[in-house]
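Chemist: Build me a model:
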Amino acid sequence: MNTMNPGNNQLDARNLKTLEDQLAYEALMNKKCSQYAEYCTDANLKQVCQQGAATHKTNFTALKNYLDSHN
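Modeler: Modelled structure (predicted):
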C-alpha cells in the first residue's frame, strides 16, 4: 500500500499521526532527561542524562524538519 500519492508531497493521516506521536515522545524524553540531569549529583550520570536530552532534542528537530517539508 502506497502511503503517499505519487507526485504529492503530503503525508496520509496514519503517517501524520505516527509522526505527531513520535514528536511528542521525543519532546517528553528531552524534558525528562534534562530534569534528571538537574537532579544528578554524580558527574558521569549527569553527563549521560545531558547526552540523552541532546539526542532526543536532535531527534525532535529532525522529525519536525521532515514533517515541515511535507506540509
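
Chemist: Only C-alpha atoms from now on, for both contacts and neighbour counts.
Modeler: Will do.

Chemist: Could you list the buried residues of stretch 10-20?
Modeler: By neighbour count with 16 or more other CA atoms under 10 Å, stretch 10-20 contains the buried residues 10-11, 19.

Chemist: Flag every buried residue along whichever strand or helix holds residue 26.
Modeler: The secondary structure element spanning residue 26 is helix 13-39 (assigned by DSSP states H and E). Neighbour-count burial for helix 13-39 flags 19, 22-23, 26-30, 33-34, 36-37 (criterion: 16+ other CA under 10 Å).

Chemist: Sequence B follows; please return its structure for comparison with A:
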Amino acid sequence: MNSTATASKPIEANNLKVIKDEIGYELLMNKKFRKYADCCNDSQLKSLCTEASNVHRENFNSLKTYLDSHQ
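Modeler: Prediction:
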C-alpha cells in the first residue's frame, strides 16, 4: 500500500475523538505556558515556560496536520 492511500484513509470515530481531545489539550497547554512565561520575573523560569509553550505548539501543529491529511 502506498503512502497516498494511507494518507486518505479515514480515521475511525474513536481515534478521531482522541486526536481532537489531544489537540485541545495541546492548545490549552500552549496558552497556559505562554501565560506563565509572561508572568515570570525569573529569566530561567521564563525560558523554561517559553520552551514548554513551544513544544506544545509544535505538538498541536503536528496533530492538526495529521488530522487535516485524513479529511
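
Chemist: related to what we said a few turns ago, as a markdown table, the buried residues of stretch 10-20 of the first structure with distance to residue 49 of the first structure would be great.
Modeler: Formatted as a markdown table, these follow (distance: CA to CA, whole Å):
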| residue | distance to residue 49 of the first structure |
| --- | --- |
| 10 | 36 |
| 11 | 33 |
| 19 | 24 |
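
Chemist: Identify, from the residues you listed, the entry nearest to residue 48 of the first structure.
Modeler: Residue 48 of the first structure lies nearest to residue 19 out of the buried residues of stretch 10-20 of the first structure, by CA to CA, at 26.1 Å.

Chemist: Surely that closest one and residue 66 touch.
Modeler: No: using CA atoms under 8 Å, residue 19 of the first structure is not in contact with residue 66, being 9.2 Å away.

Chemist: ok, the closest residue in space to residue 53 of the second structure that isn't next to it in sequence to residue 47 of the second structure distance?
Modeler: Once flanking residues are discounted, residue 53 of the second structure sits nearest to residue 30: 4.4 Å by CA to CA, 6 or more residues apart in numbering. Counting by CA to CA, to the nearest Å, the separation of residue 30 of the second structure from residue 47 of the second structure is 14 Å.

Chemist: Tell me roughly how far the helix holding residue 26 of the first structure lies from the second structure on average.
Modeler: Superposing on the second structure and averaging over aligned pairs (mean CA distance after the TM-score superposition for the first structure), helix 13-39 of the first structure comes out at 0.2 Å.
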